[in-house]
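S.K.: Got a predicted model here, sequence first, then my questions.
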Amino acid sequence: MNGPMGAAPQEGGPPPNPLQPLARRLQVLLDKSTPHTLYRWLGLVAVLLLYAVRVYLLKGFYIVTYALGIYNLNLLLGFLSPQANPELEGPTLPSKADEEFRPFVRRLPEFKFWWSSLKALLMGFTATFFPMFGVPVFWPILLLYWFILFFVTMKRQIMHMIKYRYIPFSLGKKSYGKNGKAPAKSNK
């Protein structure tokens, strides 16, 4: 067979992508890692620590680190924000006890948050091998500015959560009584 479904390959079409088998293998690994949330995040923390040690030993690349911090802050905001903006579309979450429950849907799902953070961290790690990205800066100013930006942004996000009454995290199913069982009804 010469091509897909036994057809002869067309001439003048796009050349085959030599990276396609690698992309498929990567997608299979990503698909298999999806249910293992804790291990994925522990792996991200390990890569982050490796990056931090490299930056500390090189005593440079603070601009790259600052850019990673800003990017991850932006990802965190997407993770904490609802998909439907209540300021533009009106409140979609119930505001009274008798309204219908609508679950919190994130603008940026957890897996995409993790994957984007990992890719950014690997790109930042790669950038540490190129001296042109090691621009000398006074890092305490960058750190102070990042903390100010973080606190101002988080304050605004928390005020948004309070105003529209949503919590981006669930702590699991509510339990009742001592052993997590619902209280028994009495026949009195």
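M.R.: Structure received.
S.K.: can we go C-alpha only for contacts and neighbour counts from here?
M.R.: OK.
S.K.: any chance you could map the helices in the protein?
M.R.: According to DSSP state H, the chain carries its helices in the segments 20-33, 37-58, 62-80, 86-89, 110-127, 139-164.
S.K.: ok, second structure coming up, stack it against the first:
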Amino acid sequence: MQETLPQQARKQYFKAKQQLKQLENLTAGFSLYRWIGTTVLTVFYLLFVLLTHSHYAIVYFLYIYILSAFIQFISPKTGDSTVALPVSTTDLADAKNYQREMCEFDFWFVATIWTFISLILSFFPFTDIPVFWPVLVLYSIALTIAIVHKELQKWKSMNVDAKTAVKHWVGLNKPKYSQ
């Protein structure tokens, strides 16, 4: 019996999902190298845009998307303001229960894939939307300040100081085990 189009699409979706999980498992211990690769790709893309003096709108859209993903990465999984973030290394139970809205691998994957897609889109002249780039820079700065201020206010309402929360998010508050 021949498969229908939705069945084929579902099968391809699960196959792609399985391959992504396999990639996550293969690169689990190499997060530093993953981020170095993403940084190199991003620097290459930004140099390309700066040298060609084009595709500023794509860079702006990429920045907004990665900023949105970063906010998901640093936010706790529940949007409930009564859930406090773990802020001390002594409270390991809280540290184990803390879950991000977006895990580190997903954040890395989103940043890498969309930077690569932006690079590919920059090769096509029809994607070069004429914009006055200084306005985009000012708008990006204003948007970033507004979003970070909103997140800091949310942290204050949960009695979390920013320095400790940032240490937790980058993994400096993880328990140390002797070898």
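M.R.: Arrived safely. Source: prediction; values computed, not measured.
S.K.: care to give me the TM-score?
M.R.: The TM-score (TM-score structural alignment, normalised by the length of the second structure) is 0.76; 161 aligned residues with a CA RMSD of 3.0 Å.
S.K.: deepest of the helices of the first structure, which one?
M.R.: helix 62-80 (a mean of 18; mean count of other CA atoms under 10 Å).
S.K.: tell me the contacts of the residue nearest the centre of the first structure?
M.R.: With the centre of the first structure defined as its mean C-alpha position, the nearest residue by CA atoms, centre = their mean is Phe113, 1.3 Å away. Taking CA atoms under 8 Å, 6 or more residues apart in numbering, we find Phe113 of the first structure in contact with Leu75, Leu76, Phe79.
S.K.: Turn those residues into JSON lines, including distance to Gln20 of the first structure.
M.R.: As requested, the contacts of Phe113 of the first structure are exported to JSON lines (distance: CA to CA, whole Å):
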{"residue": "Leu75", "distance to Gln20 of the first structure": "28"}
{"residue": "Leu76", "distance to Gln20 of the first structure": "31"}
{"residue": "Phe79", "distance to Gln20 of the first structure": "30"}
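S.K.: closest one to Ser175 of the first structure among the helices of the first structure?
M.R.: helix 37-58 (23.6 Å; CA to CA).
S.K.: Which of the contacts of Phe113 of the first structure are conserved in the second structure?
M.R.: When the contacts of Phe113 of the first structure are mapped onto the second structure and checked using both residues aligned by TM-score structural alignment, their matches' CA atoms under 8 Å, the preserved contacts are Leu75, Leu76, Phe79.
S.K.: Looking at the first structure, name the residue matched to Leu41 of the second structure.
M.R.: In the first structure, Leu41 of the second structure lines up with Val47, judged by TM-score structural alignment.
S.K.: any idea how far that match is from Leu19 of the first structure?
M.R.: Noted for Val47 of the first structure: a distance of 24 Å to Leu19 of the first structure, by CA to CA, to the nearest Å.
S.K.: same check, this time on Phe138 of the first structure
M.R.: From Phe138 of the first structure to Leu19 of the first structure the distance is 41 Å (CA to CA).
S.K.: So between those two, which is more surrounded?
M.R.: Phe138 (11 against 8; other CA atoms under 10 Å).
S.K.: What residue in the second structure is paired with the more buried one?
M.R.: Phe138 of the first structure maps onto Phe132 in the second structure, by TM-score structural alignment.
S.K.: Repeat that for Thr37 of the first structure.
M.R.: By TM-score structural alignment, Thr37 of the first structure lines up with Ser31.
S.K.: quick one, what contacts that match?
M.R.: Phe105.
S.K.: same question, Ser75 of the second structure
M.R.: Arg100, Glu101, Met102.
S.K.: separation between the residue opposite it in the first structure once aligned and Leu68 of the first structure?
M.R.: Aligned by TM-score structural alignment, Ser75 of the second structure pairs with Ser81 of the first structure. Distance, Ser81 of the first structure to Leu68 of the first structure, using CA to CA: 20 Å.
S.K.: do Leu57 of the first structure as well
M.R.: 18 Å.
S.K.: And for Leu58 of the first structure?
M.R.: 17 Å.
S.K.: measure the closest residue to Leu44 of the first structure other than its chain neighbours to Arg106 of the first structure for me?
M.R.: The spatially closest residue to Leu44 of the first structure, leaving aside those adjacent along the chain, is Leu118, at 6.2 Å (CA to CA, 6 or more residues apart in numbering). For Leu118 of the first structure, the distance to Arg106 of the first structure equals 19 Å [CA to CA].
S.K.: Gly78 of the first structure now?
M.R.: In terms of CA to CA, Gly78 of the first structure sits 7 Å off from Arg106 of the first structure.
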